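**Student:** Give me the fold of what follows.
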Amino acid sequence: MIVRQTDFKGGLSDDLAAPGRPGVAFWWLGQAGFAFRSGALRLMVDPYLSDSLAAKYRGRPLAHERLMPPPIPPEAVRGLVWCLCSHAHSDHMDPGTLPVLAAHNPNCRFVVPRAEVQTALARGVPKARAVPVNAGEHVELGSGQTIEVIASAHEERVTDAAGQHRYLGYVLRLGGIGFYHSGDCVPYPGLAEHLRAARVRVALLPVNGRDAARTQAGIIGNFSFREAADLCREAGIPWLVAHHVGLFAFNTVPEETLRREAAGVEADLRVILPRYNERYETWMEANQ
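**Tutor:** You can find the predicted model right below:
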């Protein structure tokens, strides 16, 4: 598989809206957010495009002031047909982003954990356009493109009283390519085997890690970079897109540390440390 990284001119809204070329393109939105374009399909996962958390935590410990602005205001997004939220934390299910996306994209449907559907509705997802899901289910996106819903362990796999998972990951089958967006997650038994069977080619994984100080402060952790790389190796995934860094000062990893770790991975794993204003275009080679 080929992934081409290209700087683009102008705004993300224009680049995202441009006619789809062969293959699948994706863009980093900051934190765990990504936008995808596959043919006529426009899809986002976990977009945090507001500053709602700064307002929520202002004057409290661990101020959630953004270290980087959103790459696109939510009102500038057009043509979106799917928006996926992995769980209810506000940097993944944002009350400052979701109602704005809904208002400006009347055909957009919102895939959310069934265990958190009431939270999603309270944060601005229109009830008629909500698609509640649980691990083990599939969503048809059209044109043979699909979502497989799997459980995530945000340090632990957590279910509600009905046994429905509060933290989800999504295996996206777009343009014949398997992408895995874990949401917030750490390694758990059986995950690598599941992803290998799903023939995932690109894993988009959080690498901000976890430690005792953050745990004591109530900050639930994610993969370390090494754990993310190990998961890709065990699952036979050739591309790792490392994210969930650079937004909040109390919950990130220095860029130089990530670059050093990325330089030390095995030769058969290619690592992308995504940037704003960069488009990632993917397609399968003829013999694949």
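**Student:** Only C-alpha atoms from now on, for both contacts and neighbour counts.
**Tutor:** Fine.
**Student:** Surely D51 and R66 touch.
**Tutor:** Yes - assessed by C-alpha atoms under 8 Å, D51 is found in contact with R66 at 7.2 Å.
**Student:** Please identify the buried residues of stretch 115-128?
**Tutor:** A115, E116, V117, T119, A120, L121, R123, G124, V125, P126 (16 or more other C-alpha atoms under 10 Å).
**Student:** can you check stretch 190-200 too?
**Tutor:** Residues of stretch 190-200 classed as buried by neighbour count (16+ other C-alpha under 10 Å): L191, A192, L195, R196, A198, R199, V200.
**Student:** Equivalent analysis for stretch 258-273, please.
**Tutor:** Here stretch 258-273 shows L258, A262, V265, L269, R270, V271, I272 as buried, counting by 16+ other C-alpha under 10 Å.
**Student:** one more to line up against the first:
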Amino acid sequence: MAKTINDVSRNSWILSTFPEWGTYLNEEIAATKVKAGSFSIWWLGCTGIWLKTHEDTNILCDLWCGTGKQTHGTGKMKAGHQMMRMSGCQNQQPNLRNQPFVIDPFAIKDVDALCVSHIHSDHLDINTAAAVNKNCPEAKFIGPKEVVATWRKWGVPEEKLIVVKPGDEVKVGAVTIKAMEAFDRTALVTESDPEVKLAGKLPQDMDKIAVNYLFETSGGNLYHAADSHYANEFAKHGNENQIDVALGAYGENPRGITDKVTSIDILRMAESLRAKVVIPVHYDIWTNFYADPKEITELWRLRKDRLQYDFKPFIWQVGGKFTYPEDKDRLEFMYDRGFEDVFTKENDVPFPSFL
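**Tutor:** Here you go, the predicted structure:
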């Protein structure tokens, strides 16, 4: 801690401030004992989650430790950017990071697998890969072909890498990880090959760049839809699998863009998946896609008696914990407010009783 202003520099400020939550959440996750017949998840921002089971299997998925715009720059998007390709817009999108860093990636321990859903950098993060590779030497790195190719390029050892495509299953500790079809048009128009960009072609195969995941645990099953847009094939996944909790990439689509799932399609997704709980994520992270998840709750209240399957939405907060099935009937998360032990000792500044 700086003693005088002469001890303060930009670097000292950064190191003393970021990540904003320090190791608070790391410590909470490590200390949590998950009850039999349940699983716990923590929201780390964007679509990043930590899954912990009763058997103490720990799965990290899509943790992103980067940031968005930090300068106005030229004010233009780079040629070939997926948002430019989809919309025909040249002006830079103002995607500023909207949430604090709630976890310290370099204090991560005991991760059994890092799963990444697709190739976009707000899901596939070099900082997370470096931290998990260093701190969790036995952890597996699981992702579709192009995700694994990126990890390989970054230097993740070959023996840790596992390529998955829809239909594949990987057993990690007490969790069975199923790779499923992704429905992410935005990822589909992301292409690094200049010739493909110039020809206006789409990449050859969605299955090589993106998957959705189903995490099957002894306490229930978690479906991670990553950045999938709404698709009728969600019903196929719901028919073929038991899905208890589903995460969907919700957001407010800017004019001329369809990138995030809307509030009504979050409900359609949950109904198609036959989930018991649906949780919107991703809307939190980019200022230009920020949305109010209460819109989902209100639409659910209007429609719940007409829905084909019974489920509830759950409105989360970044850094918050959700335990299934303990929290399945809750509609909203609230941070710990503390002071459970109030008045267990004599307070030395008593208020007059009339206050």
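**Student:** Now compute the TM-score of the two chains, please.
**Tutor:** Remark: TM-score between the superposed chains equals 0.83 [TM-score structural alignment, normalised by the length of structure 1]; 268 aligned residues with a C-alpha RMSD of 2.7 Å.
**Student:** rewinding a little: pull up the overlap in contacts between D51 and R66 of structure 1.
**Tutor:** Common neighbours of D51 of structure 1 and R66, using C-alpha atoms under 8 Å, 6 or more residues apart in numbering, do not exist here.
**Student:** quick one, strands of the stretch 1-150 of structure 1?
**Tutor:** Using DSSP state E, counting those that start in this stretch, the strands of the stretch 1-150 of structure 1 run over residues 2-7, 24-30, 33-38, 41-45, 82-84, 109-113, 130-133, 138-142, 145-151.
**Student:** could I get those as TSV with distance to S13 of structure 1 and mean neighbour count?
**Tutor:** Conversion of these to TSV gives the following (distance: least, C-alpha to C-alpha, whole Å; neighbours: other C-alpha atoms under 10 Å):
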stretch	distance to S13 of structure 1	mean neighbour count
strand 2-7	14	13
strand 24-30	11	23
strand 33-38	11	22
strand 41-45	11	22
strand 82-84	16	23
strand 109-113	19	25
strand 130-133	24	19
strand 138-142	22	13
strand 145-151	23	21
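**Student:** Quick one: those strands as TSV, columns for distance to P74 of structure 1 too.
**Tutor:** Shown next, in TSV, are those (distance: least, C-alpha to C-alpha, whole Å):
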stretch	distance to P74 of structure 1
strand 2-7	21
strand 24-30	11
strand 33-38	12
strand 41-45	11
strand 82-84	12
strand 109-113	15
strand 130-133	18
strand 138-142	22
strand 145-151	23
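**Student:** mind checking which of these is nearest L16 of structure 1?
**Tutor:** Judged by C-alpha to C-alpha, the one of the strands of the stretch 1-150 of structure 1 that comes nearest to L16 of structure 1 is strand 33-38, at 6.9 Å.
**Student:** how about the helices in structure 2?
**Tutor:** Ranges of helices in structure 2, per DSSP state H, are 10-17, 24-31, 82-87, 126-135, 145-154, 185-188, 194-199, 234-240, 263-273, 294-303.
**Student:** which of these is buried the deepest?
**Tutor:** Mean neighbour count (mean count of other C-alpha atoms under 10 Å) peaks for helix 263-273 among the helices of structure 2, with a mean of 23.
**Student:** Quick one: the residues in structure 1 that that one pairs up with.
**Tutor:** Aligned using TM-score structural alignment, helix 263-273 of structure 2 spans residues 225-235 in structure 1.
**Student:** Equivalent analysis for stretch 157-168 of structure 2, please.
**Tutor:** The aligned range for stretch 157-168 of structure 2 is 126-137, by TM-score structural alignment.
**Student:** List the contacts of the matching stretch.
**Tutor:** 99, 102, 108-115, 117, 121, 148-151, 164-165, 168.
**Student:** 7 Å instead?
**Tutor:** 109-114, 117, 121, 148-151, 164-165, 168 (C-alpha atoms under 7 Å, 6 or more residues apart in numbering).
**Student:** surely V149 of structure 1 meets R114?
**Tutor:** No - taking C-alpha atoms under 7 Å as the definition, V149 of structure 1 is not a contact partner of R114, at 11.3 Å.
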